[in-house]
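**Student:** sharing a model that was predicted from the sequence below.
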Amino acid sequence: MHPDQWRPRLSRRLITAMMEAMTSTGRQRVRDDRENSTVEQRLIEAVTRGEVLDLAGLAISAAVIRDLLRGRLGGDADPHGLRLRGARIDGRVDLENVTSDLALELHECVLPGGVDLRNAALRSVALVGCRISAAPGDVPVDATRLAARTLSLEGSTVDGTVRLLAARLGTLDCGGARLRNPDGPAVDADGMQVEQSVFLRDGFSAVSASERGTVRLLGATVGGQLNCGGTRLENTVGPALNADNLSVKQNVLLRNGFKATSAGEQGTIRLIGAHVGSLSWGGARLTNAAGPALDADGLVVDGNAFLDDGFTASAVSGAATIRLPGARIGGVLDCGGAHLANTAGPALDAGALQITHDLILANGFTATAAGDDAVLLLTGTHVGGALYLDTDGLTGAAPALVDLDGLTYTGLPRPAAAERWLTLLRSHTPGYAAHAYQQLAAAYRTVGHDRDARAVLIAQRRDHLARAGLTWSERAWGHITGATLGYGWQPWRALLLLLATLAAAVTLSVVAAHHNGLAAKPTPPTTLPAGGKAVACSTIDQVGVGLDLGTPLIKTGARDRCQPTDTTMGQLVTVAGWVLQLLAWTFATLFIAGFTSAVRKT
């Protein structure tokens, strides 16, 4: 054939090939230049139309999903994105570093190779009702530094870790998901940032055996709420929820049957240094077989903290079941109806806790503890509102039930019966604490109950003498002032004793005169009446001698006219007079000291 005859035929073939490349949708090719399978072609068409493709157990290559999200297959994709149901994804879905405006939705799919979302920027990712695992050495869901409006794992089952380190999400929804990892955390989300809310609720469960924690949210930031209603978390060696330095703007919800168990010394739930809007944990159950149930040193709560309505926490810890030292609560701490137990230490450690409003440890509140410490440690705690403390539900191995040293509150504590509180301070505290008595007395004085305030201060002095380790001389002086002055708060006692001394002196003088113990002085002194017998004193002089003996400083002049005789009775009057003078001076001095509060100040 002549060469010129090839030219038209070659041109026709070239034109035909170009037309097929421009118009055909049935001959798209993947990266390895293989023609797409029928299933993959159906997915490409579904993405173009915005439909959900239900494959009912058929397999599809993970590479197709990557190419679709990268825009390498098909025409213009519908805004609904890639939506697939019931498929088995062969291989690992590798979306590392992929940026796409398409949403990825996989419903009830099986992903034996897992998903790699590291450094990806996607519109949204939904892995709903899926079964996800990975090859040894891989992470089933690795979303480190993922940026997406929504990440959903609702109802999925994951064998391994869901890694969300430094991820930036609009919403994280893992409602109903079931996570299990025997070698590490089930959720590893340190440094994660979520603009709205995190949902680990509606039957969400996570089980692990990691000292790092089952669910890790260290340093994470949540702009909405952290909702763990109905969640179950388990860890056999470490925390169930490890959320130190967590920041949640709104509520942290652990209600509706929330349950967390652990056997680690770090605590079942850790919120050390966390900052949250409020806590709502009514009915939650926390258990730890080797440490605290809640460790929240330095926790900051902007609003209320509710550990009420059947909230239960049990621990085996020398530290405490619930640890809140140095925490700050901007509203109410309500533990009404809560049940705390510890078989190795205190039930509650709230030392230096700052509460803006009320502290409620009543309304069915119970706590049991073991060891030498008190059941409740409230040392240095500040309550800006009222204190509700019912000790009927407290049980401890030691006599001490509550350590109140340094506790401050506003108004009368409830219940307000002074005798009940005095029994608590005297018999059920670790040792003498002056501040606890002073705070209680000030509360009664503020509402005008001065009698109760004095009773509290008298009880304080008695407790001081009994348990403050004073010397014998200090205790002796204390007992003297207690008997004579009510420790300076009842100076009328010294006045009554002074009057009793005066009455005794007058009685002694009159009785002695009737038994020849007193006689009128002779005039002149050397002259005796006829017969050599002394003349009896007049009744007025007898009373005057008694007044002179029993009253300091005041003299009636009766002793110038009436004097003791040389008889035994007269000598008794002389000696008794010395004693009565000493007592009179003592009681008068004590009365003045008590009246001027000089004794009270010491």
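**Tutor:** Now that the structure is in, tell me what you want to look at.

**Student:** from here on, contacts and neighbour counts on C-alpha atoms
**Tutor:** Noted.

**Student:** and the helices in the stretch 301-450 of the chain, which stretches?
**Tutor:** 418-427, 434-446, 450-467 (DSSP state H, counting those that start in this stretch).

**Student:** please apply the same query to the chain.
**Tutor:** Under the criterion DSSP state H, the chain contains helices at 6-23, 38-49, 62-70, 418-427, 434-446, 450-467, 472-485, 492-514, 539-550, 568-595.

**Student:** could you dump the ones you listed to JSON lines with mean neighbour count?
**Tutor:** Output for the helices of the chain, formatted as JSON lines (neighbours: other Cα atoms under 10 Å):
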{"stretch": "helix 6-23", "mean neighbour count": "10"}
{"stretch": "helix 38-49", "mean neighbour count": "19"}
{"stretch": "helix 62-70", "mean neighbour count": "19"}
{"stretch": "helix 418-427", "mean neighbour count": "17"}
{"stretch": "helix 434-446", "mean neighbour count": "20"}
{"stretch": "helix 450-467", "mean neighbour count": "19"}
{"stretch": "helix 472-485", "mean neighbour count": "16"}
{"stretch": "helix 492-514", "mean neighbour count": "20"}
{"stretch": "helix 539-550", "mean neighbour count": "24"}
{"stretch": "helix 568-595", "mean neighbour count": "19"}
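
**Student:** tabulate those (TSV), appending distance to residue 168.
**Tutor:** Below are the helices of the chain laid out as TSV (distance: least, Cα to Cα, whole Å):
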stretch	distance to residue 168
helix 6-23	40
helix 38-49	26
helix 62-70	19
helix 418-427	53
helix 434-446	50
helix 450-467	58
helix 472-485	68
helix 492-514	75
helix 539-550	91
helix 568-595	71
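
**Student:** quick one, which of those is nearest to residue 323?
**Tutor:** Closest to residue 323 of the helices of the chain is helix 434-446 (Cα to Cα; 21.8 Å).

**Student:** how about residues contacting that closest one?
**Tutor:** Residues from elsewhere that reach helix 434-446 (Cα atoms under 8 Å, 6 or more residues apart in numbering): 404-413, 425, 450, 452-454, 456-457, 460, 464.

**Student:** how near is residue 594 to residue 493?
**Tutor:** In this view, residue 594 and residue 493 are 10 Å apart by Cα to Cα, to the nearest Å.

**Student:** then residue 501?
**Tutor:** 12 Å.

**Student:** please compare the first structure with the one that follows:
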Amino acid sequence: MEIDNLTPAELRVWRAFPRGESVNFRGSDDEDVAQGADWGPERTVRGAVLRTLLLNGPQEDGEIPALKLSGARITGVLDLRYGTSDHAVRLSHCFFEDTPLLYASRLRQLNLSWSVLPGLTAATMRVEGVLRMTDCRFLGPVRLGGAQLAGALFMDRAEFTASGTDEPALQLNQVTIGDDLWAPGLRAHGEVRLNGATVAGSVNLNDAHLSHPGEVVLDAQTLVVEGDIHLRHVRTQGWIGLRGARIAGRLDLSYARLSNPGDGVLRASSSTIGELWLRKSPPAEGTLNLLRAQIDELFVEPEAVPARVLLNGLVYTSLSPHEPAARRLEMVERDDEGYVPHAYEQLTAAYLRIGDDHAARLVQLAKQRRHRTTLPWYGRLWGHVQDAAVGYGFRPLRAFGWLLSLLVIGSVAYALHHPRPLKPSEAPDFNPLFYTLDLLLPVISFGQEGAFAPEGGYQTLSYALVIAGWILATTVFAGVTRTVSRQ
């Protein structure tokens, strides 16, 4: 491109480039970049001029060229597809009339902060430093799939809109980021796609507003993050997908407001997470899916658990904060799959690890009671008997209470009305206490039961005592066996 063909504004940028000097066309610090279409030729620069500077611009000995432009209206397409530039690029507070094409380009550094763009096509782009899109406004899809960033990606308070298209508003699928993904306050109207991405640092989406009602709002399946994912105070309309994700640090959903009524709101099945924090927030509107997930520490407050959960196969090492078993059981019993034995076993193990044996027994008792509801009528009947007698073996002292009560009833009844002896000459002296024990204890004999024969209602009482003794003995034996096997 000949220098004679440049406008005064472009000539100013051309002459500043070799020395890396900044060119600022801004009228004031508070001007609205969205009104950039009305900016005149005194601050208009063609994309073709910027392309020429970045690919084959003038240089001066002893100087470091750089493109530093603020407050410009950029017309035409900035087309750097497959191009390589060794110069830093800062196009801040600029208004782009056309979508920049940076597909497969190689750049030293790119800064688009506070600019307004109709979109961005930069899939498989490689940036040796950082990519800054702080406070940017994108009116169309941003395509960064497969990009490789050696440094961090800054998108704090950026706004992405994918109106009039089925494409995601922000595509970061398969992207590789060598540092943090920093995007607090991000706003997205449409899908944010992060599936298959790798982040060497942490992901910060605190205070983000993500809206894609009824659809996936953050698709981060198989995402790998070596640090944390911060989603504090995030607001979503749609569901978050973390299936198969691997998060070495913390997934922090404190103070979050998640909404996707009637469907999954957080799908983290088969994921591996260091810590999951769900606290100080209202219950999510939708289903919490943690099927087959592996979590070192599950920091979940009962008040933050949604009305519907999926927990089958979830494995966690510790559960915080410490809560009574009754409050934790509410979460387990909300499972959409109904009775899930694995969930009860995991909760029992969590209590045993911290030495709360009483809570662990209550969880196991609740498990047996929930299991009872899945049995046929005769199984439920026998279950009620075991529950009433010994609490399925987790309340063994209850059986001794029953035995003592029946012993008192039988002893008093037979003391008031002695049964007749079968062989008066051979019968021992009648003892109502040991006679009742003979009836109640099926494997012990004191010689009283076979020597005396009650009549009428007292005979019926003896039958009842024998049956009750067998039932109590069987349930006690089942409870002891369960306790021994558990230990």
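**Tutor:** Received it, and whenever you're ready, just let me know what you need. All values reported here derive from a predicted model rather than from experimental measurement.

**Student:** list the TM-score for the superposed pair.
**Tutor:** After superposition, the two chains reach a TM-score (TM-score structural alignment, normalised by the length of the second structure) of 0.84; 460 aligned residues with a Cα RMSD of 3.4 Å.

**Student:** as JSON lines, the helices of the stretch 301-450 of the first structure with distance to residue 216 of the first structure would be great.
**Tutor:** Shown next, in JSON lines, are the helices of the stretch 301-450 of the first structure (distance: least, Cα to Cα, whole Å):
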{"stretch": "helix 418-427", "distance to residue 216 of the first structure": "42"}
{"stretch": "helix 434-446", "distance to residue 216 of the first structure": "41"}
{"stretch": "helix 450-467", "distance to residue 216 of the first structure": "47"}
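
**Student:** enumerate every residue touching the aligned residue in the second structure for residue 457 of the first structure.
**Tutor:** Here residue 457 of the first structure is matched to residue 364 in the second structure, going by TM-score structural alignment. In this structure, residue 364 of the second structure makes contact with 344-345, 348, 394, judged by Cα under 8 Å, 6+ apart.

**Student:** before we move on, what about residue 509 of the first structure?
**Tutor:** 518, 542-543, 545-546, 573.

**Student:** swap in 10 Å and give it another go.
**Tutor:** 503, 517-518, 539, 541-547, 549, 564, 570, 573, 576-577 (Cα atoms under 10 Å, 6 or more residues apart in numbering).

**Student:** still on that earlier bit, what residues are shared contacts of residue 594 and residue 493 of the first structure?
**Tutor:** Joint contacts of residue 594 of the first structure and residue 493 (Cα under 10 Å, 6+ apart) are 481, 484-486.

**Student:** list just the nearest of those to residue 331 of the first structure.
**Tutor:** For those, the nearest to residue 331 of the first structure is residue 486 (41.0 Å; Cα to Cα).

**Student:** residue 426 of the first structure versus that closest one, what's the distance?
**Tutor:** With Cα to Cα as the criterion, residue 486 of the first structure and residue 426 of the first structure are 17 Å apart.

**Student:** residue 139 of the first structure now?
**Tutor:** Taken as Cα to Cα, the span from residue 139 of the first structure to residue 426 of the first structure is 60 Å.

**Student:** what does residue 283 of the first structure give?
**Tutor:** Where residue 426 of the first structure is concerned, residue 283 of the first structure sits at a distance of 34 Å (Cα to Cα).

**Student:** again with residue 524 of the first structure
**Tutor:** Applying Cα to Cα to residue 524 of the first structure and residue 426 of the first structure gives a distance of 67 Å.

**Student:** what do you get for residue 347 of the first structure?
**Tutor:** 21 Å.

**Student:** how about residue 274 of the first structure?
**Tutor:** On the measure of Cα to Cα, residue 274 of the first structure and residue 426 of the first structure end up 37 Å apart.

**Student:** swap in residue 286 of the first structure?
**Tutor:** 33 Å.

**Student:** likewise for residue 447 of the first structure?
**Tutor:** For residue 447 of the first structure, the distance to residue 426 of the first structure - Cα to Cα - is 23 Å.

**Student:** which ones are touching residue 310 of the second structure?
**Tutor:** 264, 267, 269, 287-292, 331-332, 334-338, 340, 343.

**Student:** list buried residues within these.
**Tutor:** Among the contacts of residue 310 of the second structure, those classed as buried by 16 or more other Cα atoms under 10 Å are 264, 267, 269, 287-292, 331-332, 334-336, 340, 343.

**Student:** what is the neighbour count of the aligned partner of residue 244 of the first structure in the second structure?
**Tutor:** Aligned against the second structure by TM-score structural alignment, residue 244 of the first structure finds its counterpart in residue 173. Using other Cα atoms under 10 Å, residue 173 of the second structure has 24 neighbouring residues.

**Student:** wait, residue 173 of the second structure sits on residue 142?
**Tutor:** No: assessed by Cα atoms under 10 Å, residue 173 of the second structure is found out of contact with residue 142, at 11.3 Å.

**Student:** who touches both of these two?
**Tutor:** Joint contacts of residue 173 of the second structure and residue 142 (Cα under 10 Å, 6+ apart) are 123, 192.

**Student:** now the end-to-end length of stretch 282-298 of the first structure.
**Tutor:** 22 Å.

**Student:** measure residue 276 of the first structure to residue 216 of the first structure for me?
**Tutor:** 16 Å.

**Student:** just residue 147 of the first structure next, same as before
**Tutor:** For residue 147 of the first structure, the distance to residue 216 of the first structure - Cα to Cα - is 19 Å.
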